[in-house]
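**Student:** Provided below are the primary sequence and the corresponding predicted coordinates.
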Amino acid sequence: MVSVFKPQIEQLAAYKPPLDGRDPARYTLLDFNERTIPVGDHIKQALVDFIHSDRLQMYPAYGDITQQLADYCQVQEPQVMITNGSDHGIELIIRAVGGVGDDAIIPGPTFAIYGQVATVEGMSIVAPDYRKGEGYPVQQVLAAITDRTKIIVAASPNNPCGTAISNEQIAQLAKAAPNAGILVDECYFEYTRTSATALLAQFDNIFITRTFSKTWGLPSLRFGYVLSTANNITRLLAMRGPYDINQLAVVAAKAALEKPEYVDDYIAEVMGQSKPKLEAFLTEHDIEFWPTTANYILTFPPQPEALKQALQAAGILVRPRVDSEGRQGLRITFGTLPQTERLMAAMAEFFAR
């Protein structure tokens, strides 16, 4: 049968995260790096109010959301573009700069969407390895840069290992590959509070993607944004559809930005209490883990699959992941302190068998 699809799409499998059966009434969800408790009532009320305003039959109008985001990020409003989740921004950036015959440097293991989009565009993927304790593989990436390089991914921190990249290293990449886009994925920014925004004034090839799916607790509504130079944003807006972002997503994001305390309190508990407590537990039980700057940790316990099943039986979901050598591990999201204590109790029971 003759196919109308590009050859690379014929070979590409759909990305299918294990979403079935994830019931928050039944499980503590420590598997998708989400906020592990509901959002504030002010966000829910904003959504209810909009629904009752009888504007669902209208096309979305986004108002001053880009100015709100610019104020939050301390950049200029023309440097901001809203997107349908950060995946949308990642897709637009890669599509804008790369094509058949070009290279994408994507250190791995990492988030699948980078490679998926690059493959669809017919790019060749160069994949330096993340190694435990070695940080972002900047020297491997620099050595891989050629005149065919059109995109370099610098996830900060990287999923699944939680490894960050410094602004100094990002600047190195931007200088070494001036004709390539440097994609800095900051979807966990609120946990790290480190950003490449200061570099936007120095380099016109840096693109930053962020999301409201993680700390802000709005993944079901799909809201994200891109930060770059004003000229780059103008080019990306020419590719983005005028109505690509759901109006309810904007309503929720605006409400969230107006009262961010619910995020600050959650971060303080997750990163200030749960993270060190779980890390100490893992150390005490001689369980290897990667140093992390994010709200999740990549661990390598004995019998990872059996532990995953035992945790699921105890009402806790975690995510199987592998390192660059294919070694099986478990990625665990840091939750609230009570959630972390339940997790540790369930793990201790398993290890005592």
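**Tutor:** Structure's in. What do you need?

**Student:** Going by C-alpha atoms from here, please, whenever you check contacts or count neighbours.
**Tutor:** Will do.

**Student:** separation between residue 178 and residue 111?
**Tutor:** Distance check for residue 178 against residue 111: by C-alpha to C-alpha, to the nearest Å, it reads 24 Å.

**Student:** now residue 187
**Tutor:** In this structure, residue 187 and residue 111 are separated by 11 Å, where distance is defined by C-alpha to C-alpha.

**Student:** between these two, which one's more packed in?
**Tutor:** Counting neighbours by other C-alpha atoms under 10 Å for residue 187 and for residue 111 shows that residue 187 has the greater number, 25 against 14.

**Student:** ok, now which ones touch that one?
**Tutor:** By C-alpha atoms under 8 Å, 6 or more residues apart in numbering, the contact set of residue 187 is 86, 156, 209, 210, 211, 212, 214.

**Student:** show me where the chain has strands.
**Tutor:** 28-29, 80-83, 103-105, 124-126, 149-155, 181-185, 206-211, 224-227, 288-289, 296-300, 316-317, 319-322, 328-333 (DSSP state E).

**Student:** let's bring in a second model and compare:
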Amino acid sequence: MSIFKDHIDAMTAYTPPLEGRDPVAYTLLDFNERTIEVVEPIRQALHAFIDGGRLHMYPSYGDIVEKIAAYAGVEAGQVMITNGSDHGIDLIIRSACQAGDEIIIPGPSFAMYGQCARFEGLSIVEPQYTREGGYPVAEVIAAVTEKTRVVVVSNPNNPCGTLVAPDEIVRIAKAAPGAAILVDECYFEYSKVTVADRLLECPNIVITRTFSKTWGLPSVRLGYVLSVADNINALLNVRGPYDINQFAVVAVSTGLDAPDVSLAYVDEVMTVSKPMLESFLDEVGIAYWPSAANYLWTFPEEPQALELALREARILVRPKADGANRLGLRITIGTVEQTRRVIEVLRQALA
């Protein structure tokens, strides 16, 4: 007999394919990470912290909330730091819902939304994205009931990169005033689209963001939540006092002192590498979803053969099936040099 809840025992763990991801042996274009290392000031700050005699102390967060608030263009009382954005997603769903409530998660999307919903024993409503129509706004609004407690807007969405216009998110928020509208802006630096300036207009919007993807810090885990102050205060009642490690705070604080140093990588990815890869895919007739982020979900005729060719060339990409179970390859976009190499390998494999 298990000591845990029946529905927890019946679940399966979310286990992303992390094994064998050696950054020395492979070019890692499979997890939408920054494809080059962190900038030197962040590395130096972490070394200084290790040598500073504070490892035996509990974390002290200093002015990191104020720095993030200034970066995000909100008040400090509208920010809560989290142990990566996954932590924020979990806290929001846990705080808004109880067993039997409904959550709307348009699919396909990031697996953690569904995982957190199943933790809480929620009923998941899953209207589908389409390549032509994008986020199913009308279907989502039609699906809202008095039992709807959370509506997820992954913006842009993973794996397809689809973007939802801020006015459409506000429309959803006003159609479901009793629900938390969880807007995941994990790839904000790439899309540059946000509803952070609409929080006072729609106090049921709760935004999650991360320093993993753009800033190159997924291993130290720091994300943050943006919302109205009342929501942040409620979530702070649930978050632990030491849930965020000091390494993350040191790294992010240093990065925010000179954000342009880290964000120069974004310009290369979005203005040079991404158009280069899109142009090649158009040339060879490989379909892909329009994306506002640092990845493209592609659908070649022989995805397994191309994935193998890339792997043999020491390049990892992520196989991902769509709602019709058609297998595609999600390719993270990196530097110009890395993108040229991807194109070279794909061109040879297609020939």
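**Tutor:** Alright, I've got the coordinates. Everything quoted here is computed from the prediction, not taken from an experiment.

**Student:** about what we covered before: could the contacts of residue 187 of structure 1 go into a markdown table alongside neighbour count and distance to residue 3 of structure 1?
**Tutor:** Putting these into a markdown table (neighbours: other C-alpha atoms under 10 Å; distance: C-alpha to C-alpha, whole Å) gives the following:
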| residue | neighbour count | distance to residue 3 of structure 1 |
| --- | --- | --- |
| 86 | 24 | 31 |
| 156 | 27 | 39 |
| 209 | 27 | 34 |
| 210 | 25 | 36 |
| 211 | 28 | 36 |
| 212 | 24 | 38 |
| 214 | 20 | 38 |
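
**Student:** Looking at those, which is nearest residue 235 of structure 1?
**Tutor:** Proximity of the contacts of residue 187 of structure 1 to residue 235 of structure 1 was ranked by C-alpha to C-alpha; the top entry is residue 209 with 15.5 Å.

**Student:** burial of the residue nearest to residue 346 of structure 2 when sequence neighbours are not counted, as a residue count?
**Tutor:** Distances taken as C-alpha to C-alpha, 6 or more residues apart in numbering place residue 306 nearest to residue 346 of structure 2, at 6.8 Å, with adjacent residues excluded. Burial of residue 306 of structure 2, expressed as a neighbour count using other C-alpha under 10 Å, amounts to 20.

**Student:** Touching, residue 306 of structure 2 and residue 344? I think so.
**Tutor:** No: assessed by C-alpha atoms under 8 Å, residue 306 of structure 2 is found out of contact with residue 344, at 12.0 Å.

**Student:** Check the separation of the first and last residues in stretch 152-171 of structure 1.
**Tutor:** With C-alpha to C-alpha, one end of stretch 152-171 of structure 1 sits 12 Å from the other.

**Student:** Quick one: residues in contact with that stretch.
**Tutor:** Residues external to stretch 152-171 of structure 1 that are found in contact with it (C-alpha under 8 Å, 6+ apart): 104-107, 109-111, 114, 135-136, 138, 173, 180-189, 195-196, 199, 290-294, 296-298, 321, 331.

**Student:** Write a PyMOL command that selects only the buried members of these.
**Tutor:** The PyMOL selection below is limited to those of the contacts of stretch 152-171 of structure 1 classed as buried (16 or more other C-alpha atoms under 10 Å):
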select buried, resi 104+105+106+107+109+110+114+135+136+138+173+180+181+182+183+184+185+186+187+188+189+195+196+199+290+291+292+293+294+296+297+298+321+331
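
**Student:** who's in contact with residue 123 of structure 2?
**Tutor:** 100, 101, 102, 103, 117.

**Student:** Of these, which count as buried by neighbour count?
**Tutor:** Neighbour-count burial within these applies to 101, 102, 103, 117; the criterion is 16+ other C-alpha under 10 Å.

**Student:** one step back: kindly indicate which of the contacts of residue 187 of structure 1 lies nearest residue 315 of structure 1.
**Tutor:** Sorting the contacts of residue 187 of structure 1 by how near they are to residue 315 of structure 1, with C-alpha to C-alpha, puts residue 214 at the top with 21.4 Å.

**Student:** Report the separation between that closest one and residue 302 of structure 1.
**Tutor:** Separation of residue 214 of structure 1 from residue 302 of structure 1 (C-alpha to C-alpha) stands at 29 Å.
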